[in-house]
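# Prediction below, plus the sequence it came from.
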Amino acid sequence: MTRFFAWLGGGFLEAMAESGRMALLLWEAALALVRPPLRIGLFFRQMEFVGVNSLFVVLLTSLFTGMVLALQTYHAFRLFSAEGLVGATVALSMTRELGPVITALMVTGRAGSSIAAEIGTMRVTEQVDALTVMAINPVQYLVTPRVVAGLVMLPLLTVVSDFVGILGGYLVGVKMLGINGGIFMNRIYELVELEDIYNGLAKAAVFGVILALVGCYKGFYTSGGAEGVGRATTQAVVLASVLILASDYVLTSLMM
C-alpha cells in the first residue's frame, strides 16, 4: 500500500513539474515576441508547415465527417419525421465541436509529431546548444514561431473544415437522401448563430497553442539519442491529443 501511494504521489509531482516547465516555456515564447530580432520569415515558414501543408488531410477528414454525420442523423430523424433538421445538426456539430476538434487532432498527428521530432533531433545532436553558443535564443528561434503558427492557422483551418463538413452533409442529405435543399439550408440559417462559429474558432486557437507547445516542449527536453526522439514524438502526439479533448470539455462548459 505504501508503494502504491509513493508511486501515485511521484506521478502527480512529475505531472506538476512538467506542467510548470511547459507553462514557463510558453511564457518565455510569449516574451520573445516583443524582443528583437523578430524573424518574420520563420513565422511564415511555420505557418506554411502547420497550416497549408495540413490542408489536404483536414479537407478529407472533414468531408467524410460531414457525410457520415448527415447519414446517421437522417436515419435517426426519419423516425420522427424531422429530416429537415439534418442540415442544422450537421452545421452545429461541425462549428461547435467536430470542426475544431478533428482539425486539431489531424494537425497534431501530422505537424505536432514533426515538431517534436525536429526539435528533439536538434537537441540530441547538440544543435540547440549551438544556437545558444551563437547568441541566438533557442526559444525565440524554435518555439515562438511554431506556437504563433498554431495559434493563427488552426482557426483558419477550422473555417475550411466547417465549410467542407457542411458541404459533405449537403451532398449526402440533399443529393443522395433526397432532403429538400431549401429546407436543408433554411434550417442552418435559422438555428446556427455567429456565436457558435466564434466559440469554435476560439477553441481552435487554444488547440493550436496546445499542439504546438506540447510538440516544442517534448522536443526541447528530449534526451537519449534516436530512441529518445522516437519516445518524445509519441508522447507529444498522445499528450497533445489528450489535452485537446480535456480542454474541449472545459471550454465547452465555460461557453454554454
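Received it, and whenever you're ready, just let me know what you need.

# can we go C-alpha only for contacts and neighbour counts from here?
Will do.

# how about the strands of the stretch 101-250 of the chain, start to end?
Assigned by DSSP state E, counting those that start in this stretch, the strands in the stretch 101-250 of the chain number zero.

# all helices of the stretch 151-256 of the chain, in order?
181-191, 194-220, 225-255 (DSSP state H, counting those that start in this stretch).

# So which bits of the last one are buried?
When you say that, I think you mean helix 225-255. 228-241, 243-244, 247-248, 251 (16 or more other C-alpha atoms under 10 Å).

# Then stretch 29-42?
Under the neighbour-count criterion of 16+ other C-alpha under 10 Å, stretch 29-42 has 29-30, 32, 42 buried.

# If you count contacts, what does the helix or strand harbouring residue 59 end up packed against?
Here residue 59 sits within helix 55-77, counting by DSSP states H and E. Where contact means 3 or more C-alpha pairs under 8 Å, 6 or more residues apart in numbering; DSSP states H and E, helix 55-77 is packed against helix 86-93, helix 99-107, helix 144-170.

# what angle separates the longest one from helix 194-220?
With axes from the mean of the first three to the mean of the last three C-alpha atoms, to 10 degrees as the basis, helix 144-170 and helix 194-220 are set at 140 degrees to each other.

# mind listing what's buried in helix 144-170?
Of the residues in helix 144-170, 144-170 count as buried by neighbour count, 16+ other C-alpha under 10 Å.

# same question, the first one
Within helix 86-93, the residues that qualify as buried by neighbour count (16+ other C-alpha under 10 Å) are 86-93.

# With distance to residue 183 as extra columns, can I get the helices and strands packed on helix 55-77 in a markdown table?
As requested, the helices and strands packed on helix 55-77 are exported to a markdown table (distance: least, C-alpha to C-alpha, whole Å):
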| stretch | distance to residue 183 |
| --- | --- |
| helix 86-93 | 8 |
| helix 99-107 | 23 |
| helix 144-170 | 11 |
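
# Below is structure B, check it against A:
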Amino acid sequence: MMLLRYLSQIGKYFLMWKEIFNKQTKWPVMKNLIYKEIDDLIIGSLGIVAFISFFVGGVVSIQTALNLNNPLIPKYLIGFATRQSVILEFAPTFISIIMAGKMGSFITSSIGTMRVTEQIDALEVMGVNSLNYLVFPKIIALLLYPFLIGISMFLGILGGWMAAVYGGFTSSIEFINGAQMEFNPFHITYAFIKTLIFAMLLATIPSFHGYYMKGGALEVGKASTVSFVWTSVTIILINYIITHMLLGS
C-alpha cells in the first residue's frame, strides 16, 4: 500500500513537470517573477554559502593535516585533499543538502501558504497556469545555481589554504602545489553536471510538496519538513548514480 502511494506521488511529480511548461505566462510578468526568484533563492543564499564553505574548507584542511602525522608523507597532500574534497563532494553535494533546508523550506512554505489562503485557486479562476506562474521562475532562477557552487568551491579552497598556512600545518607554496597537483578538468565538469541536476530537484520537489499540500497552517510546516527530507534523499541517491556513471567507469 505504501509502495503504491509513493509510486502515485512520483507519477504526479512527473505530470507536474509537463504542466509547468503548458500555457506560459506572459513574458513581462514572467520576467519580474524570475528576477524576484533570483534575488530570493540565489542572492539571498550567498551569505550562508560563503560562510559555510570558507570554514568547512578550513576544517577539511586541518583534519587532513592532523592525519598526516608521518614525517615521510609530503605536506602538499593537504592542498590536494582539500581541493578534491571541496570540488568533488563538499561544494556540489553538501551545499545542495543545506540548500534543501534553506531554499526548499522557503519554496514549500511560500507555495503552501498560497494554497492554504486560496491564492492558487484565484490564479486558476483568472485563467493563469498556476504551476507555470509559480514553479517555472524558480527553475529559471536556479539555472544560476552553479554560480553559487563555483563561489563555494573557491571559498572552500581559500578557507583550507588559510587554515593550513596560518595554522602552521604547511607552507603556502606546498599547499598551492598540492592544490594544482594532478588536476583533472573533468572533475569540474562532473561537479557542475551534478549541480545543475540538483538545482532542478531544489526547484521542483519543494514546489511539488507545497503545491499539492492539503490542510491548514500546521500542514504547511509539515510539508516543509517532508520536502526537505525527500529533496535530501533524492540528492544523495542521484549523487551516487551520477558518481558511478561519470567517475566509476
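Nice, I can see it. No experiment lies behind these values; they were computed from the predicted model shown.

# Now the TM-score, please.
The TM-score (TM-score structural alignment, normalised by the length of the second structure) is 0.93; 244 aligned residues with a C-alpha RMSD of 1.5 Å.

# before we move on, the earlier item: just give me the mean distance for the helix holding residue 59 of the first structure relative to the second structure.
By mean C-alpha distance after the TM-score superposition for the first structure, the fitted helix 55-77 of the first structure averages 0.9 Å away from its aligned residues in the second structure.

# And residue 82 of the first structure, what's its match in the second structure?
By TM-score structural alignment, residue 82 of the first structure lines up with residue 74 in the second structure.

# Can you tell me the SS state at its match?
Counting by DSSP: H, G, I helix; E, B strand; the rest coil, the backbone at residue 74 of the second structure sits in coil.

# For it, grab the count of nearby residues.
The number of residues packed near residue 74 of the second structure is 12, by other C-alpha atoms under 10 Å.

# and what of residue 186 of the second structure?
By other C-alpha under 10 Å, 11 other residues sit near residue 186 of the second structure.

# so what corresponds to it in the first structure?
Matched across to the first structure, residue 186 of the second structure falls on residue 195, judged by TM-score structural alignment.

# still on that earlier bit, with residue 74 of the first structure as the reference, name the closest of the helices of the stretch 151-256 of the first structure.
With respect to residue 74 of the first structure, and counting by C-alpha to C-alpha, the nearest of these is helix 181-191 at 11.5 Å.

# now the angle from that closest one to helix 144-170?
140 degrees.

# Tell me roughly how far helix 181-191 of the first structure lies from the second structure on average.
In the superposition with the second structure, the average deviation recorded for helix 181-191 of the first structure is 1.8 Å (mean C-alpha distance after the TM-score superposition for the first structure).

# Could you tell me how far that helix lies from the centre of the chain?
Helix 181-191 of the first structure sits 29 Å away from the centroid of its parent chain (C-alpha atoms, centre = their mean, to the nearest Å).

# same deal with stretch 23-43 of the first structure?
Distance of stretch 23-43 of the first structure from its chain centroid, counting by C-alpha atoms, centre = their mean, is 20 Å.

# ok, and what's touching that stretch?
For stretch 23-43 of the first structure, the external contacting residues (C-alpha atoms under 8 Å, 6 or more residues apart in numbering) are 139-141, 143-149, 213, 217.

# Can I get the residues you listed in CSV including distance to residue 187 of the first structure?
Compiled in CSV, the contacts of stretch 23-43 of the first structure are given as follows (distance: C-alpha to C-alpha, whole Å):
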residue, distance to residue 187 of the first structure
139, 48
140, 47
141, 48
143, 44
144, 42
145, 41
146, 39
147, 37
148, 36
149, 35
213, 39
217, 44
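
# from those, which two are the most distant?
Largest pairwise distance in the contacts of stretch 23-43 of the first structure, by C-alpha to C-alpha, is 15.4 Å, between 149 and 217.

# roughly how far apart are the residue nearest the centre of the second structure and residue 120 of the second structure?
What sits nearest the mean C-alpha location of the second structure, by C-alpha atoms, centre = their mean, is residue 96, with 2.6 Å. Going from residue 96 of the second structure to residue 120 of the second structure by C-alpha to C-alpha, to the nearest Å gives 28 Å.

# Kindly report the same for residue 133 of the second structure.
Distance, residue 133 of the second structure to residue 120 of the second structure, using C-alpha to C-alpha: 10 Å.

# can you check residue 2 of the second structure too?
Plainly put, residue 2 of the second structure is 29 Å away from residue 120 of the second structure if you go by C-alpha to C-alpha.

# ok, those two, which is more surrounded?
A count of neighbours by other C-alpha under 10 Å puts residue 120 above the other of residue 2 of the second structure and residue 120, at 22 against 7.

# mind checking what the more buried one lines up with in the first structure?
With TM-score structural alignment as the criterion, residue 120 of the second structure lines up with residue 128 in the first structure.
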